[in-house]
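Engineer: Sequence first, predicted model second:
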Amino acid sequence: MVQSCDAPSTTRWLPEDYVERVKRVHESGGYESRGYGYDWKREEADKNLLRTHTTAVSSRMLYVLAQKPFAPKKYFSIDRVFRNEAVDRTHLAEFHQIEGLICDRGLTLGDLIGVLHDFFSRLGMTKLRFKPAYNPYTEPSMEIFSYHEGFGKWVEIGNSGMFRPEMLRPMGLPDDVRVVAWGLSLERPTMILYGIDNIRDLFGHKVDLGLMKKNPICRIGLE
């Protein structure tokens, strides 16, 4: 569903007719969904809170895209997110999330898998596994795993899926348009690539400044 309640910006920038469509889908369904069957409250969605993921950014960009004659698009973002999690060697309460999505006509799960293999291979990770998962705004959904030589096991590095019709159709996107999306932390793949077994050695006061100085700055080229 539209994750408007998960971003520091509120729903006040949205037209009332779109907000009403989102409310109706949450409460009673539509666009092939049965809905959640609860009372969706505008005042709850308008609250400011630290976002747990960047899907709120993706939703906003897709809505803007839907207001124009359709053209395929790719979006990519990196931003800070926050979680109510216990800190251990693979988890932090705050980290950086990378999110990518492709919006085009007739995309399939096979396209998503192909994109993920291409994306992670460019990061030096060719050993990938996928596991079916549940996300409230994608179906089908898959968790992404890569092999960590230091841990000697497969480690979850991201999540992915195809945005549900009941998320896209209320925006005004055409019926045959599909969106494949994936999200990952910046820190987990970095740990795998550099053989780091404790995330606190990568992010925070224990970071090895020598590691930072001897590695080149990453430059990302966008099409």
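Structural biologist: Perfect, thanks for sending it.
Engineer: CA atoms for contacts and neighbours, from now on please.
Structural biologist: Will do.
Engineer: Show me the helices in the chain, by range?
Structural biologist: Secondary structure of the chain (DSSP state H): helices at 16-28, 42-45, 55-66, 109-121, 165-168, 187-194, 209-214.
Engineer: In TSV, list those along with mean neighbour count and distance to residue 180.
Structural biologist: Below are the helices of the chain laid out as TSV (neighbours: other C-alpha atoms under 10 Å; distance: least, C-alpha to C-alpha, whole Å):
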stretch	mean neighbour count	distance to residue 180
helix 16-28	17	20
helix 42-45	14	25
helix 55-66	18	11
helix 109-121	15	6
helix 165-168	23	12
helix 187-194	18	20
helix 209-214	10	33
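Engineer: and the spatially most central residue of the chain, how far is that from residue 197?
Structural biologist: The residue lying closest to the centre of the chain (C-alpha atoms, centre = their mean) is residue 183, at 3.6 Å. Distance, residue 183 to residue 197, using C-alpha to C-alpha, to the nearest Å: 21 Å.
Engineer: repeat for residue 125
Structural biologist: 16 Å.
Engineer: One more: residue 17?
Structural biologist: Going from residue 17 to residue 197 by C-alpha to C-alpha gives 49 Å.
Engineer: Comparison target, given below:
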Amino acid sequence: MGFTEMPTNQYVETGFWNFDALFVPQQHPARDLQDTFYVSDPPTAGKPTKVSPDDKQDYDQYFENVKEVHQNGKYGSIGYRYPWSADESLRLVLRTHTTSVSTAMLHKLAGQKTADGRVPPARYFSIDRVFRNETVDATHLCEFHQVEGVIADYGLTLGGLMEFMDMFFGAMGVTDLRYKPAYNPYTEPSMEIFSYHKGLNKLIEIGNSGIFRPEMLESMGLPKDMVVFGFGLSLERPTMIKYGISNIRELLGHQVDLNFVQRNPAVRLDKS
């Protein structure tokens, strides 16, 4: 499908990549201690910088763009109109989503140009762990796996995103999806994705999706006519539906039945 895997081996991120670059305001409830694990030693890190010599982006300017779009508004937005704090932005957290990595990848993409001077289309994906300070129950864990996908191209539509989601989940045997309008600070429009779980006898949320906002994309330097789809899902919840599991703790943690793992291998190789 043309996707490139993103490097997701860094579990600890600054608030800048995890929140601010995604246009999440610093007063947002997701940034509270009740929802996010903050690192105490060390508590902060430096400003974002280049990590490879082929990176052509100006990170100081990007940092200022993010500050400006939050504090005063930019790119057609009035922003949030609050005194944005660089210190708050540099606090270290256990990443709450792998979208922090997607943001860094899109920022690097903005520095690339084709022969005609345009930013090239791109598709990225990742599968890795994320951490949220949530109460553990039958459908929630404080540490779980997120599947993330990003499609950047020209002329994309919301209908195209829904069609892709139907195809993506259908390949895993998860069908009859339902889409619900939602709010995300970094996507507009946004949709939560639901599927019916027979064991729980109800629809459960299995993913989130949307089109990234211009406040986020244009701060990076991406062109106005480039549209970026983003979608993310817990790896565990679609697995619950596929295998008829009613308690997510049976998939990750000390309650996992090893016989179930042996009966249902994660990878099947065709010997032929």
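Structural biologist: Structure's in. What do you need? Bear in mind that the values here come from a model prediction, so they are computed numbers and not experimental data.
Engineer: one step back: any idea which of the helices of structure 1 gets closest to residue 133 of structure 1?
Structural biologist: helix 109-121 (13.5 Å; C-alpha to C-alpha).
Engineer: which part of structure 2 lines up with that closest one?
Structural biologist: Counting by TM-score structural alignment, helix 109-121 of structure 1 falls onto residues 158-170 of structure 2.
Engineer: Looking for the alignment partner of residue 159 of structure 1 in structure 2.
Structural biologist: Aligned by TM-score structural alignment, residue 159 of structure 1 pairs with residue 208 of structure 2.
Engineer: Burial check on its match, number of neighbours?
Structural biologist: 21 (other C-alpha atoms under 10 Å).
Engineer: can you pull the contacts of it?
Structural biologist: 190, 191, 192, 193, 231, 232, 233 (C-alpha atoms under 8 Å, 6 or more residues apart in numbering).
Engineer: so how far is residue 162 of structure 2 from the aligned partner of residue 46 of structure 1 in structure 2?
Structural biologist: Correspondence of residue 46 of structure 1 to structure 2, assessed by TM-score structural alignment: residue 90. Residue 90 of structure 2 is 35 Å from residue 162 of structure 2, where distance means C-alpha to C-alpha.
Engineer: Residue 97 of structure 1 is nearest to which of the helices of structure 1?
Structural biologist: The nearest among the helices of structure 1, by C-alpha to C-alpha, is helix 187-194 at 8.5 Å.
Engineer: So the equivalent of residue 183 of structure 1 over in structure 2 versus residue 172 of structure 2, what's the distance?
Structural biologist: Using TM-score structural alignment, the equivalent of residue 183 of structure 1 in structure 2 is residue 232. When distance is defined by C-alpha to C-alpha, residue 232 of structure 2 is 15 Å away from residue 172 of structure 2.
Engineer: do residue 245 of structure 2 as well
Structural biologist: Applying C-alpha to C-alpha to residue 245 of structure 2 and residue 172 of structure 2 gives a distance of 15 Å.
Engineer: The two: who's more crowded?
Structural biologist: Per other C-alpha under 10 Å, whichever of residue 245 of structure 2 and residue 172 has more neighbours is residue 245, with 20 against 11.
Engineer: Spit out the contact partners of the equivalent of that one over in structure 1.
Structural biologist: Per TM-score structural alignment, the equivalent position to residue 245 of structure 2 in structure 1 is residue 196. For residue 196 of structure 1, the contact set (C-alpha under 8 Å, 6+ apart) comprises 150, 190, 202.
Engineer: Turn the residues you listed into TSV, including distance to residue 35 of structure 1.
Structural biologist: Output for the contacts of residue 196 of structure 1, formatted as TSV (distance: C-alpha to C-alpha, whole Å):
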residue	distance to residue 35 of structure 1
150	43
190	38
202	41
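Engineer: Return the member of these nearest to residue 104 of structure 1.
Structural biologist: Distances from residue 104 of structure 1 to these, taken by C-alpha to C-alpha, are shortest for residue 190, at 30.0 Å.
Engineer: which residue packs closest to that closest one, ignoring adjacent ones?
Structural biologist: residue 196 (7.9 Å; C-alpha to C-alpha, 6 or more residues apart in numbering).
Engineer: What distance do you get for the one you found to residue 208 of structure 1?
Structural biologist: Residue 196 of structure 1 sits 11 Å away from residue 208 of structure 1, going by C-alpha to C-alpha.
Engineer: roughly how far out does stretch 110-122 of structure 1 sit from the chain middle?
Structural biologist: Relative to its chain's centre, stretch 110-122 of structure 1 lies at 15 Å (C-alpha atoms, centre = their mean, to the nearest Å).
Engineer: now swap in stretch 79-94 of structure 2 and tell me
Structural biologist: Centre-to-centre, stretch 79-94 of structure 2 and its host chain are 19 Å apart (C-alpha atoms, centre = their mean).
Engineer: Same check on stretch 21-29 of structure 1?
Structural biologist: Worked out by C-alpha atoms, centre = their mean, stretch 21-29 of structure 1 lies 22 Å from the chain centre.
Engineer: What range does it cover in structure 2?
Structural biologist: With TM-score structural alignment as the criterion, stretch 21-29 of structure 1 aligns to 65-73.
Engineer: Pull the contacting residues for residue 163 of structure 1.
Structural biologist: Listed by C-alpha under 8 Å, 6+ apart, the contact set of residue 163 of structure 1 reads 137, 138, 139, 178, 179, 180, 181.
Engineer: In structure 2, what residue corresponds to the second one?
Structural biologist: By that I understand residue 138 of structure 1. Using TM-score structural alignment, residue 138 of structure 1 pairs with residue 187 in structure 2.
Engineer: ok, that match - contacts?
Structural biologist: 209, 210, 211, 212, 213.
Engineer: The third one: what's it in contact with?
Structural biologist: Spelled out, it's residue 211 of structure 2. Counting by C-alpha under 8 Å, 6+ apart, residue 211 of structure 2 has contacts 158, 187, 188, 189, 190, 227, 228, 229, 230.
Engineer: Tell me how far it lies from residue 76 of structure 2.
Structural biologist: 17 Å.
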